[in-house]
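Chemist: coords please:
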Amino acid sequence: MPALSEVIAALEALWPPAQAEEWDAVGTVCGDPDAPVGRVLFAVDPVREVADEALRLGADLLVTHHPLYLRGTTSVAATTFKGRVVHSLIRGSVALHVAHTNADRADPGVSDALAGALGLRVTGPLVPDPSDPAGRRGLGRLCELDEPETLAEFTERAAAGLPATAQGIRVAGDPGRTVRTVAVCGGSGDSLFEDVRRAGADAYLTADLRHHPASEAREHALHSGAGPALLDAAHWATEWPWTEQAAAQLDEVSDRHGWGLRTHVSRTVTDPWTARAASSEPATDTPGAPN
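Modeler: I've put the predicted structure just below:
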């Protein structure tokens, strides 16, 4: 079996830490570089439920997309839920490695996996990485459908292709409008609206769309007669396809080196929203209420 240091070197070749955003916290959180690795679990979130899954599985390494300590810490005491995760993993001899925005920018990256889950053909990055002469790395992806669909049909495609969550998929746009080109961004993507508009995409699928940017994008489309329909899926759901893609990438490395690694993908739904209740009646204007 390979040592943890060898597996980490392979992961960092797939998702170089230098390609992460400056504010990000990627890399190895805990683990003995000399410890042998035979089983690896991939997941989106390093939460207690996933750590427990890694322990039950007998994994030697847990790879997550989201950092455990994004903003840093001065303590890993088990008096906090994050500290308890660290203690549980160390006691169980499970290393933790994070690939976040470096996996977002990679080729293939998080948005490639999202496009693949929807059956879309990727034509290039939405925001190209200027350091990539091949023009393949970057944030988000521009995609095409093999055949045009209505927005309603594309919404059903997205709902069928992504794992189910309490949120489902929210849509802004005429259900009957034609969709040929799609921009996608795994995770929070409302900062990329201008890039989507410049690309001329018919629809934009991402997560965590805030009210004001989404409202402004919708009003811009109504005013100008151009602009994308919006599809807002759960953050976890848009990034989970990457875990399958990442496991397959490590499988290829393992086969090439004869490591014999066994990779697994967590299907534990770690989206924080667990239920939804629809309003019984549509909202009505109330005198004096804020608009």
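Chemist: all contacts plus neighbour counts: C-alpha atoms, from now on.
Modeler: Fine.
Chemist: where exactly do the strands run in the stretch 101-250 of the chain?
Modeler: 121-128, 138-150, 169-172, 178-188, 203-207, 229-233 (DSSP state E, counting those that start in this stretch).
Chemist: Proceed likewise with the subsequent sequence, for comparison:
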Amino acid sequence: MSITGKQLIQAMEAYAPTSLAVEKDRIGLQVGDPDTEVTGVLVTLDVTEEVVEEAIRLGVNWIIAHHAVIFQPLKALRMDQPAGRLFHKLLNHDINVYIAHTNLDATAAGVNDVMAEKLGLTETDVLIPYKEDKLKKLVVFVPESHHEQVLQAVCEAGGGWIGNYSHCTFNLDGTGTFMPREGTDPYIGQQGKLERVKERRLETIVPESRLQQVIRALLTAHPYEEVAYDIYPLDLKGKMMGYGRIGKLPDPLSLRDLANQVKRAYGIEGLRVVGDFNQPVQRVALLGGSGSRHIHDAKRMGADVYITGDVDFHTAQDALAMGLCLIDPGHHVEHHVVPRVCEVLKWRLGNQVAIIPSTVNTNPFRFL
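Modeler: Coordinates of the predicted model:
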């Protein structure tokens, strides 16, 4: 059984909704055709020539990456230049490229949650919230025969969550009426005859970021030609979404011990540290990628130490002056999200297509 690029994109966006991306972020399908049949998917942090060659060697025609392959406007495509060679290989081998960037940073079980999990942080919260994930009430009327099927589809697509409880719904039996008219193809009933059907009213809460995925799942699982459903706005505060995480270590550690733990957890050869190695730390802020401009957010949230990449000299001085320790493990630690993306896509797509993590190390830095 095969899937199209559109189905792959739907699965990816059910995990990392595009609504979570910051304004003007370069996300989505950057190279290719969404209607293309998927022969296999390679998941990577970056799209380099070596990664493209890996995709060609594996016989896959889709790449899902975190960092955009087109970030600045292209002024030329010359085959004697690196960018031209890269795009020539992609197009010549019909390889499609889809990008999930800040939406993958912000989403649950995305870049920053994976980084926090690897360090064993508890009581985690969003470090830089920028979007409220507003809540909606979904109500749909389902024939008894398909009630369980629709309920499962809606909840697996992201509906029905209240805190750490999933599949939260309310269901009420009743009678639905309808009369199929000329040109209809009714699942139940006959044209021109008023039908009365035993149905169940199923209602549940859906975060706005998951609404379109839930509706698609609902329409796929529901047997009716025309599905009766309603969406109501709720005057309830939704979850704040954003990038970065802040949480606690189970027990205080010295800055030195935490730095060594970061090296082990993220599998890196070296890192940079700002602060007294003997200072005890427990409240930890982190932001995958380049987050030096958010040192004040980390301090405001009560962090003892802030873990992020690409820290510049003057930012390090400012952090030291304000009493905030820093650990810079580099930008590339974001690659730890790759296995999680593979897990999620395999769960959502089953065995319909091969999902493969890239083995190419795209980190440009080496340590002596």
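Chemist: hang on, the earlier thing: using CSV, lay out the strands of the stretch 101-250 of structure 1 together with mean neighbour count.
Modeler: Formatted as CSV, the strands of the stretch 101-250 of structure 1 follow (neighbours: other Cα atoms under 10 Å):
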stretch, mean neighbour count
strand 121-128, 19
strand 138-150, 20
strand 169-172, 18
strand 178-188, 24
strand 203-207, 26
strand 229-233, 24
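Chemist: For V253 of structure 1, which of the ones you listed is the nearest?
Modeler: strand 138-150 (22.8 Å; Cα to Cα).
Chemist: Quick one: end-to-end length of stretch 113-122 of structure 1, please.
Modeler: End-to-end span of stretch 113-122 of structure 1 (Cα to Cα, to the nearest Å): 10 Å.
Chemist: How about the secondary structure of Q7 of structure 2?
Modeler: Three-state assignment for Q7 of structure 2 (DSSP: H, G, I helix; E, B strand; the rest coil): helix.
Chemist: How many residues are close by it?
Modeler: Using other Cα atoms under 10 Å, Q7 of structure 2 has 16 other residues around it.
Chemist: Same check on L255 of structure 2?
Modeler: Using other Cα under 10 Å: L255 of structure 2 sits among 24 other residues.
Chemist: Tell me which residues touch it, please.
Modeler: G275, D276, F277, N278, Q279, P280, V281, C325 (Cα atoms under 8 Å, 6 or more residues apart in numbering).
Chemist: returning to that earlier point: ok, which of the strands of the stretch 101-250 of structure 1 comes nearest R262 of structure 1?
Modeler: strand 178-188 (26.2 Å).
Chemist: which ones are touching the closest residue to A21 of structure 2 other than its chain neighbours?
Modeler: Nearest non-adjacent residue to A21 of structure 2, counting by Cα to Cα, 6 or more residues apart in numbering: N103, 4.3 Å away. By Cα under 8 Å, 6+ apart, the contact list for N103 of structure 2 reads A16, P17, T18, S19, L20, A21, V22.
Chemist: Run those past structure 1 and keep the common ones.
Modeler: Shared contacts between this structure and structure 1 among the contacts of N103 of structure 2 (both residues aligned by TM-score structural alignment, their matches' Cα atoms under 8 Å) comprise A16, P17, T18, S19, L20, A21, V22.
Chemist: Which among those residues count as buried?
Modeler: By neighbour count, with 16 or more other Cα atoms under 10 Å, the kept ones among the contacts of N103 of structure 2 hold A16, P17, T18, L20, A21, V22 as buried.
Chemist: Just to check, the fifth one is in contact with T102?
Modeler: Yes. Using Cα atoms under 8 Å, A21 of structure 2 makes contact with T102 at a distance of 4.9 Å.
Chemist: where do the helices sit along structure 1?
Modeler: 4-14, 48-57, 81-91, 101-105, 110-117, 151-161, 193-199, 211-224, 235-257 (DSSP state H).
Chemist: which residue numbers in structure 2 go with the fourth one?
Modeler: Meaning helix 101-105 of structure 1. The aligned range for helix 101-105 of structure 1 in structure 2 is 102-106, by TM-score structural alignment.
Chemist: How far away from the center of its chain is the matching stretch?
Modeler: In this view, stretch 102-106 of structure 2 has its centroid 6 Å away from the chain centroid, taken as Cα atoms, centre = their mean, to the nearest Å.
Chemist: Could you dump the helices of structure 1 into CSV and include distance to P67 of structure 1?
Modeler: CSV is the format used below for those (distance: least, Cα to Cα, whole Å):
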stretch, distance to P67 of structure 1
helix 4-14, 15
helix 48-57, 13
helix 81-91, 11
helix 101-105, 10
helix 110-117, 15
helix 151-161, 26
helix 193-199, 25
helix 211-224, 26
helix 235-257, 13
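Chemist: Quick check: which of those helices is nearest to G124 of structure 1?
Modeler: Evaluated over the helices of structure 1, closeness to G124 of structure 1 peaks at helix 110-117, with 9.5 Å, by Cα to Cα.
Chemist: before we move on, the earlier item: state the distance from the residue nearest to A21 of structure 2 to K131 of structure 2.
Modeler: From N103 of structure 2 to K131 of structure 2 the distance is 11 Å (Cα to Cα).
Chemist: ditto for N278 of structure 2
Modeler: For N278 of structure 2, the distance to K131 of structure 2 - Cα to Cα - is 37 Å.
Chemist: For the contacts of L255 of structure 2, which ones persist in structure 1?
Modeler: Shared with structure 1, among the contacts of L255 of structure 2: G275, D276, F277, N278, Q279, P280, V281, C325 (both residues aligned by TM-score structural alignment, their matches' Cα under 8 Å).
Chemist: Spit out the contact partners of the counterpart of the last one in structure 1.
Modeler: Put plainly, it is C325 of structure 2. If you follow C325 of structure 2 across to structure 1 using TM-score structural alignment, you land on A229. A229 of structure 1 makes contact with L151, V171, A172, G173, D174, D202, A203, Y204, R218, according to Cα under 8 Å, 6+ apart.
Chemist: Alright, calling it a day.
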